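> coords please:
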Amino acid sequence: MTGTIRIVEVGPRDGLQNEAALVSPQVRIAFVEKLLAAGLKTIEVGSFVSPRWVPQMAGTDVVLTALGIRDGVNFPVLVPNEKGLDAALAAGAREIAIFTSASEAFSQKNINCSIAESIDRFRPVAERAHAAGIRVRGYVSCVLGCPSQGQVPPGDVVKVAAALAALGCYEISLGDTIGTGTPKKARDLVRAVSGVVPIECIAAHFHDTYGQALANLLAVIEDGVQTIDAAAGGLGGCPYAKGASGNVATEAVVYMLDGLGMRTDVNLSKLLDAVAFISGELGRPANSNVYRARRLSS
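The predicted structure follows:
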């Protein structure tokens, strides 16, 4: 297997926002710098949500402003509404992400509105972003299971993905939020979604609760997916799903892809330096077999 896989590093946002320990904007900036040193080119650096709801993301404007604009590097930020977009634009954002769910139950619990209402909420956000020359990425959560609803029909995911594509999202990230997916389900889902969204515009965002994330990623890569979301050190989790572990670890993805002969342009040793740094700041070991094998066993 050959080719290039684009990794979207989500540790500084999706990872840290679900960690119990708070880290300062300065620590987040240092973390991003270490990820950049490892060769990562797309790093989601924060979200412009209310600090009352997600205190870990307070100071995202400070982070984004400090990082600035760099050639060949993208620093997407999550925005929940037009107010969030205003803050993102003021901080110099060049790319934003919007998010909804394939599960009505999860949508109500997570963002207090229906799926249809969330799409309507994001329509003016996407329109204004495009008018300002800002790229828009779309997230769909609970694509392979929901903590409240259970099974999520693939047809529901297809409808939501199509709706986000209609808003002008250049890429749709499919999130196995609680990590219950298996390779066949992941492959079948991607095949269904690729009927309305080109395969090159689909990203895989898999959590590793059941230890299936790498197997699921391999299955969808074999079907043509070229973009993977991952978090250094396996940061994060889902606060709505009991026992749900974090995102698939970026270093595990890089190790697997290196073994497959696929190009990522990520230096594994430097990536592990970034993992060591943020784990030390959080005061806990990294949730990563690759990190333990390479750094803690020597």
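> when you work out contacts or count neighbours from here on, use the C-alpha atoms and nothing else.
Fine.
> so how many other residues sit close to the nearest residue to residue 28 once chain neighbours are set aside?
If the residues on either side of it in the chain are set aside, residue 28 comes closest to residue 12, at 6.6 Å by CA to CA, 6 or more residues apart in numbering. Other residues lying near residue 12 total 26 when counted by other CA atoms under 10 Å.
> now do stretch 108-119: everything it contacts.
Stretch 108-119 has contacts (CA atoms under 8 Å, 6 or more residues apart in numbering) with 100, 101, 102, 103, 104, 107, 160, 163, 164.
> still on that earlier bit, my guess is the residue nearest to residue 28 meets residue 44, correct?
Yes. Between residue 12 and residue 44 there is a contact at 6.3 Å, judged by CA atoms under 8 Å.
> now do the same end-to-end measure for stretch 213-233.
14 Å (CA to CA, to the nearest Å).
> buried set for it?
For stretch 213-233, the neighbour count (16 or more other CA atoms under 10 Å) marks 213-221, 224-233 as buried.
> name the residues of the helix or strand where residue 257 lies that are buried.
Using DSSP states H and E, residue 257 maps to helix 250-260. Buried residues in helix 250-260, defined by neighbour count with 16+ other CA under 10 Å: 250, 251, 252, 253, 254, 256, 257.
> check stretch 78-91 too.
78, 79, 80, 81, 82, 84, 85, 86, 87, 88, 89, 91.
> of those, closest to residue 197?
Of all these, residue 78 has the smallest distance to residue 197: 21.2 Å, by CA to CA.
> pretty sure the closest one contacts residue 97?
Yes. Between residue 78 and residue 97 there is a contact under CA under 8 Å: 4.6 Å.
> and the gap between residue 209 and residue 163?
Residue 209 is 28 Å from residue 163, by CA to CA.
> following up with a second sequence; could you model it the same way so I can compare the two?
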Amino acid sequence: MILTLNNGVSMPALGFGVYQTPPDATAEAVQTALETGYRLIDTAAAYGNEREVGEAIRRSGLDRDEVFIETKVWISDFGHEETLHAFDKSSGKLGVDRIDLFILHQALPTRFDLTQGAYRALETLLSDGRVRAIGVSNFMPEHLDALMKEAGVVPAVNQVEVHPYFTQPEVQAADADRGIVTQAWSPIGGITSYRGTGAATSTFDDPVIVGIADAHGRTPAQVMLRWHLQEGRSAIPKSVRPERIAENFGVFDFDLTDAERAALDALDTGIRHGPDPRDITLEAYGSPIPEA
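Okay, here's the model as predicted:
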């Protein structure tokens, strides 16, 4: 399944994420994902595993144009010149001349001047052909409003926490109004497994999700990923286990009914499990990104 971004670039709707995957496990996991059929790989400078992602892509034997590479600029590298250099660091570690989707990892609301400068750098990289599309991550509607007061290019993607227990309808609406694809991190609610919701231990145990999965002969994870795809979102599940990597990719041969999708939508608790994007500061979250 392919999504067409607002600048005409095609992006696979289902990708493979490597958040918190240790560098020594990343190359094997990504190689397994590529062998399974994934063609979108999502990483970030702050993950510390860009080099291993690039290594796995080279090992795969796939042509560079067959793999859509997405990575993120950390807040410590915000600012126009700093973000241009962040591209050099990321592209060097990945071993590529061009990055398919380059996005800002957070909004940094207390220093939005740096956020604006970083986004101007993304626009420069896009104009120069060094990236194919640009975007943001964890941007709330007010961050998008502030960004677009100066930006000339609408972000193609906004990557945010979205799963059945936290759907962020106001963010999704703000994205849709601007033609921005909402991309879900923690799309199957893995983050709920270790941060209680009060509704169930985790999304994987929720009786509504389990019931829908049983009705289709699928797993809860497959139901949640299918829900994202049918609602027009991109999703980037992660795993280092080959059987789970394959399971998460097996979502293209069944459909949820409108009633089932509505039942999943209704599970929203309004409870965020990741950091609040409005609380991100350099003092609390800044960390230098190594040169190599």
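> where does the TM-score land?
After superposition, the two chains reach a TM-score (TM-score structural alignment, normalised by the length of the second structure) of 0.53; 207 aligned residues with a CA RMSD of 4.2 Å.
> thinking again about what came up before, so what does the helix holding residue 257 of the first structure touch, helix or strand wise?
helix 213-222, helix 268-282, helix 289-291 (3 or more CA pairs under 8 Å, 6 or more residues apart in numbering; DSSP states H and E).
> so what's the residue count around the residue lying closest to residue 162 of the second structure once chain neighbours are set aside?
Leaving aside its sequence neighbours, residue 162 of the second structure sits nearest to residue 184 (CA to CA, 6+ apart; 5.0 Å). Residues lying near residue 184 of the second structure (other CA under 10 Å) number 24.
> which residue in the first structure lines up with residue 184 of the second structure?
Under the alignment by TM-score structural alignment, residue 184 of the second structure pairs with residue 204 in the first structure.
> and what of residue 85 of the second structure?
Per TM-score structural alignment, residue 85 of the second structure is aligned with residue 83.
> gap between its match and residue 161 of the first structure?
According to CA to CA, residue 83 of the first structure and residue 161 of the first structure sit 24 Å apart.
> repeat for residue 257 of the first structure
The value you get for residue 257 of the first structure to residue 161 of the first structure, if CA to CA is used, is 27 Å.
> before we move on, what about residue 47 of the first structure?
From residue 47 of the first structure to residue 161 of the first structure the distance is 21 Å (CA to CA).
> could I get the full set of helices for the stretch 101-250 of the second structure?
Using DSSP state H, counting those that start in this stretch, the helices of the stretch 101-250 of the second structure run over 112-127, 141-148, 169-178, 207-216, 220-230, 242-249.
> now these in TSV, with distance to residue 64 of the second structure?
Converted to TSV, those look like this (distance: least, CA to CA, whole Å):
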stretch	distance to residue 64 of the second structure
helix 112-127	18
helix 141-148	32
helix 169-178	29
helix 207-216	36
helix 220-230	25
helix 242-249	21
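> not counting residues beside it along the chain, what's closest to residue 250 of the second structure?
Nearest to residue 250 of the second structure is residue 222, by CA to CA, 6+ apart, at 7.1 Å.
> count of neighbours near the closest residue to residue 84 of the second structure other than its chain neighbours?
Once flanking residues are discounted, residue 84 of the second structure sits nearest to residue 121: 5.8 Å by CA to CA, 6+ apart. For residue 121 of the second structure, the count of nearby residues is 22 (other CA under 10 Å).
> before we move on, the earlier item: pull the contacting residues for the residue nearest to residue 28 of the first structure.
Listed by CA under 8 Å, 6+ apart, the contact set of residue 12 of the first structure reads 28, 31, 32, 43, 44, 45, 46, 231.
> look up how far residue 70 of the first structure lies from it.
Distance, residue 12 of the first structure to residue 70 of the first structure, by CA to CA: 18 Å.
> test my guess that residue 167 of the second structure contacts residue 265.
Yes. Counting by CA under 8 Å, residue 167 of the second structure does reach residue 265; the two are 7.3 Å apart.
> between those two, which is the more surrounded one?
Neighbours per residue (other CA under 10 Å) separate residue 167 of the second structure from residue 265, with residue 167 holding more: 23 against 17.
> which residues of the stretch 51-200 of the first structure fall in strands?
77-78, 95-101, 135-141, 171-176 (DSSP state E, counting those that start in this stretch).
> export those strands to TSV and tack on distance to residue 278 of the first structure?
What follows is the strands of the stretch 51-200 of the first structure, written out as TSV (distance: least, CA to CA, whole Å):
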stretch	distance to residue 278 of the first structure
strand 77-78	19
strand 95-101	24
strand 135-141	25
strand 171-176	24
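> of these, which approaches residue 191 of the first structure most closely?
Per CA to CA, nearest to residue 191 of the first structure of the strands of the stretch 51-200 of the first structure: strand 171-176, 12.1 Å.
> angle of the closest one against helix 213-222?
140 degrees (axes from the mean of the first three to the mean of the last three CA atoms, to 10 degrees).
> by contact count, what packs against strand 171-176 of the first structure?
With contacts taken as 3+ CA pairs under 8 Å, 6+ apart, strand 171-176 of the first structure sits against strand 135-141, helix 154-166, strand 202-206.
> of these, which is nearest residue 61 of the first structure?
Nearest of those (CA to CA): strand 135-141, 17.8 Å.
> so which elements touch that closest one?
Here strand 135-141 of the first structure touches strand 95-101, helix 115-131, helix 154-166, strand 171-176, going by 3+ CA pairs under 8 Å, 6+ apart.
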